[in-house]
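K.L.:
Model the structure of this input:
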Amino acid sequence: MFEFFHRWFGTGDIPRPKGRLPALLADYPPYPTPFPGYGQTLGLAECEENLRSFLSVREERLEIVGGLLREFGLDLRAGLAADDPRPFLASLDRWAREEWPAAWTTAFPRGYGAGLSSPKEGEHIVLAMLMDVAIAIGEIVVRKRPDYAWRLDLAGENSDMGSYRRVVVAKAPDGPGRSTIVLDYESVCIDTFDVIGRGSNYDVSGRRTTITSKVYVPPPHRGAPLGSMAKAALEGGDDPPDGYRSVLPPEEAPPEPPPGADGPHVYDKAEYHAHVLEHEYGFDPEEADEQAAVPTAFFFGWLASHSLLSRAHMKFARQEIAAYRERRVTAVELWSFFDRCLIDDMLSDEGNAFTHSYFQMGDEPGFYRDLADTLAKGLTSVNHVPYTFENQARMDAVVDRRYAQWWEKAQEDGTLLLPPWSRPTREARAGQVAAGARGIAVRTVCAWTVVAYLLTWAPVGPRLSGPAYAALCFGGAAVFLPLVFLLVRAFGTRGNKPRAAACAQSAALLAVGMLVYAWPAAAMLLDGRHGPQKGDGKFFVLGAALLAAGVWRAPKEARAGFWAGWPDRH
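P.N.:
As a prediction, the model looks like this:
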């Protein structure tokens, strides 16, 4: 019973997707590691013993994972022997995305490198499976590219990397001045499993996000296929031009994208900054992970509040964005819902155009310089700026000015070429802070009007007559006309059927409530009477109840969207 209430109120773990993998992992053999731990914390002799142990059990582990994959119709032996293993790698990726979410739990190791250093047994038996999948992917490369081999990553330039002194697939430098090519498939499998398993329901720290769904929701971004690094190695993607050793021809390139669409482009990820905070500024890993999201979260919050995310992402996270606009969650929490990534396919056409122009790092004119000038004076770096709603408001004001300047210049230069449905409304260009306040006022006034009429009708209504009585009835109903008009206008916008249905239901309730509320006055005029009659109070109570229901049914996003336009409009 307690678990039911936890799930109902969103405080407990969500039910995992159904699948056979958890049952199969119950009897999965542990992976033996003589010296578990993070590479930098182990001695070289201990790491070499881990490599010897790995090489001795490699074939056995391939048999184990091959048996598991056969349960799902995948033939590992055929994949290893195939002249072109890319179809097998694609099937392996599909299997991972379909089956892995069922095996993920909140007990999965958290934090930088925790999954790499945890024992691969017991409650973390899934790490043994991930290690075996990594062996299978690595073997595909090693068996077709003799210049690659299983070895320890002892490259000095990688001493601060998670792969250092761990077993990886690596290729020696091709010549003077060239780096060792390191393919850390275990790390890739662990990270992919965590992203797929968390979905959109948990952030990188394993905490529930603000998403209200009580079922598993896949992550908003697909990410790179599981075997993409192996595919690149087989196609010679990591080889220098003068040492090209491809064993497979590159797959046919996809069709040329339309003008202005160059494919996915990553503007920023929080993980890019976590390493800097930890190793250059001395943050502990957990603190570095949390603080790394703050700078770009300021900009992401501004984008979301100005409806510059793509229509699909605005719809996908409409409740989380509404919570942010109402300051119930921070921009950092909102960005965590999007896996703390800022990628071009997350943004609208206009959002991409502005972000491409303005979101610059370092000392170049742009967002990070504005952040440094506005909030980072006296601090070590922009990465040390704390997140507060006051700081968010200060940055919002700065970005508003930059956006207005960019918009005017783009219009003058004719460089902003958007499809007609992507062009923002005048209200959206002017910003939504004041608009949100007006939206709150509309709904609040309507709600308090219902309360006021319920409290005053009993002592005041029966004593009125003639024009005063008619004014009470028609005036009380007319208060809701603006809200009905706004709901009807919002109903006509594209891209969100649930919200459109809520608008229609709310408008219908309000319209019926207005008719019922005004009926006593209309009946008085039609009958030629000069005042109320017995029983009119029932119409007022019923009308007020319908009006209250209409106000309650109005979407919450109305607080920020009625006057500025709905998020999915552009």
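K.L.:
From now on I want contacts and neighbour counts done on CA atoms only, so please keep to that.
P.N.:
OK.
K.L.:
what comes up buried for stretch 509-521?
P.N.:
Of all the residues in stretch 509-521, those buried under the rule 16 or more other Cα atoms under 10 Å are 509, 510, 511, 513, 514, 515, 516, 517, 518, 519, 520, 521.
K.L.:
quick one: contacts of that stretch?
P.N.:
469-470, 473-474, 476-478, 480, 484, 532, 536, 539-547, 549-551 (Cα atoms under 8 Å, 6 or more residues apart in numbering).
K.L.:
Among those residues, name the ones in helices.
P.N.:
469-470, 473-474, 476-478, 484, 536, 539-547, 549-551 (DSSP state H).
K.L.:
one more to line up against the first:
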Amino acid sequence: MPTLVQAIFGRGQAKLKRLLKDYPPYQAPHSQEPFSLTIEQAYANLNYLIAEKANRLVIYGELLRKFGLDLDEGLHNASPEAFLRDLHAWAYKHWPEVYEPHLARKDIWLNSKRDGDHIVFSMLMDTAIALGEIVVKHRPRTYWGLDLSNSSWRLRYVSYQRPVLLGVPDPYQNNAFMALDFENTAFFHYSNILATPQPAQPLGVKVLYALREEETLTQDPAGLFGRRA
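P.N.:
So this is what the prediction gives:
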């Protein structure tokens, strides 16, 4: 019996669901909630990302090409805005095909090995890597690291001890930098993919603000993604 989401989108449109059956998993060595990781385990996960990110971009790029998107346009064009608009539109058209309510739980995501029935989390991680690498290509002083800030520990942020993009100036504090958790961003959009209205911030908005350091992270710059009701 098909699920409600499958019935809505129909068998002929479930292209992403079919493709993810053979999607190579992102196999970080330690899959558990960040506050239960040792610092050695956290760095092992970071080192895995750094070692594998080039290969994951190839895997993700091949997936996107099957839908007419070119990841190189985001990575290498002078401006990634058009690609980010297309990526957001693609996600909101096709991610509902692979949405499962139990996978929208944060504890399931954080403890997942990102394979088998959880393979969608590998696609979300690759989305995160792509978003982060777009920033790195345009702002070479940014880099992948761990969020080890006292504030993230104190406030129990899920970014704590997880790979995030560092080196982006914080628009709210002088001489401070942000930790951009793009995997959490991708998970947020997946978990809200059927929400009405859609989340106010588009999938790639933090990329644009990382590239426009003088802006804040609270608005859609110049209406790049259009108005939302």
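K.L.:
follow-up on the earlier one: could I have the ChimeraX command that selects the buried members from the ones in helices among the contacts of stretch 509-521 of structure 1?
P.N.:
Buried members of these, defined by 16+ other Cα under 10 Å, are picked up in ChimeraX with:
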select :469,470,473,474,476,477,484,536,539,540,541,543,544,545,546,547,549,550,551
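K.L.:
Aligned counterpart of residue 166 of structure 2 in structure 1, please.
P.N.:
In structure 1, residue 166 of structure 2 lines up with residue 170, judged by TM-score structural alignment.
K.L.:
Next up, the contacts around that match.
P.N.:
Contacts of residue 170 of structure 1 by Cα under 8 Å, 6+ apart are 148, 149, 150, 151, 153, 180, 181, 182, 183.
K.L.:
and these, which of them are in strands?
P.N.:
148, 149, 150, 151, 181, 182, 183 (DSSP state E).
K.L.:
ok, the counterpart of the third one in structure 2 to residue 96 of structure 2 distance?
P.N.:
Just to be clear, that refers to residue 150 of structure 1. Aligned counterpart of residue 150 of structure 1 in structure 2: residue 144 (TM-score structural alignment). Separation of residue 144 of structure 2 from residue 96 of structure 2 (Cα to Cα, to the nearest Å): 29 Å.
K.L.:
Let me know the secondary structure of residue 168 of structure 1.
P.N.:
Look at residue 168 of structure 1: counting by DSSP: H, G, I helix; E, B strand; the rest coil, its state is strand.
K.L.:
So it is in contact with residue 187, correct?
P.N.:
No - counting by Cα atoms under 8 Å, residue 168 of structure 1 stays clear of residue 187, with 9.5 Å between them.
K.L.:
With neighbour numbers in mind, choose between these two.
P.N.:
Per other Cα atoms under 10 Å, whichever of residue 168 of structure 1 and residue 187 has more neighbours is residue 168, with 25 against 19.
K.L.:
Now do the same contact list for residue 171 of structure 1.
P.N.:
Contacts of residue 171 of structure 1 (Cα under 8 Å, 6+ apart): 147, 148, 149, 180, 181, 182.
K.L.:
rerun that using 10 Å as the cut-off
P.N.:
The contact partners of residue 171 of structure 1, taken as Cα atoms under 10 Å, 6 or more residues apart in numbering, are 142, 145-151, 153, 179-183, 238-239.
K.L.:
Can I get the buried part of those residues as one PyMOL selection?
P.N.:
With 16+ other Cα under 10 Å as the criterion, this PyMOL line picks the buried residues out of the contacts of residue 171 of structure 1:
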select buried, resi 142+145+148+149+150+151+153+180+181+182+183+238+239
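K.L.:
looking at structure 2, which of the contacts of residue 171 of structure 1 still make contact?
P.N.:
On the basis of both residues aligned by TM-score structural alignment, their matches' Cα atoms under 10 Å, what survives of the contacts of residue 171 of structure 1 in structure 2 is 142, 145-151, 179-183.
K.L.:
Now render those residues as TSV, adding distance to residue 7 of structure 1.
P.N.:
Shown next, in TSV, are those (distance: Cα to Cα, whole Å):
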residue	distance to residue 7 of structure 1
142	46
145	50
146	52
147	52
148	48
149	47
150	45
151	46
179	50
180	48
181	46
182	43
183	40
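K.L.:
quick revisit: looks like the match of residue 150 of structure 1 contacts residue 50 (just checking).
P.N.:
Yes - counting by Cα atoms under 10 Å, residue 144 of structure 2 does reach residue 50; the two are 7.4 Å apart.
K.L.:
so what's in contact with the two at the same time?
P.N.:
129, 163.
K.L.:
quick one: what's aligned to residue 221 of structure 1 in structure 2?
P.N.:
Using TM-score structural alignment, residue 221 of structure 1 pairs with residue 198 in structure 2.
K.L.:
can you tell me the helix or strand for residue 174 of structure 2?
P.N.:
For residue 174 of structure 2, there is no enclosing helix or strand under DSSP states H and E.
K.L.:
Going by length in residues, pull out the top helix of structure 1.
P.N.:
helix 497-527.
K.L.:
Read off where it ends up in structure 2.
P.N.:
Aligned by TM-score structural alignment, helix 497-527 of structure 1 falls on no residue of structure 2.
K.L.:
Next, show the common contact partners of residue 168 and residue 187 of structure 1.
P.N.:
Listed as contacting both residue 168 of structure 1 and residue 187 by Cα under 10 Å, 6+ apart are residue 134.
K.L.:
Residue 412 of structure 1 belongs to a strand?
P.N.:
No - using three-state DSSP, the assignment for residue 412 of structure 1 is helix, not a strand.
K.L.:
That one - how many residues pack around it?
P.N.:
10.
K.L.:
residues touching it, list them.
P.N.:
Residue 412 of structure 1 neighbours (Cα under 10 Å, 6+ apart): residue 406.
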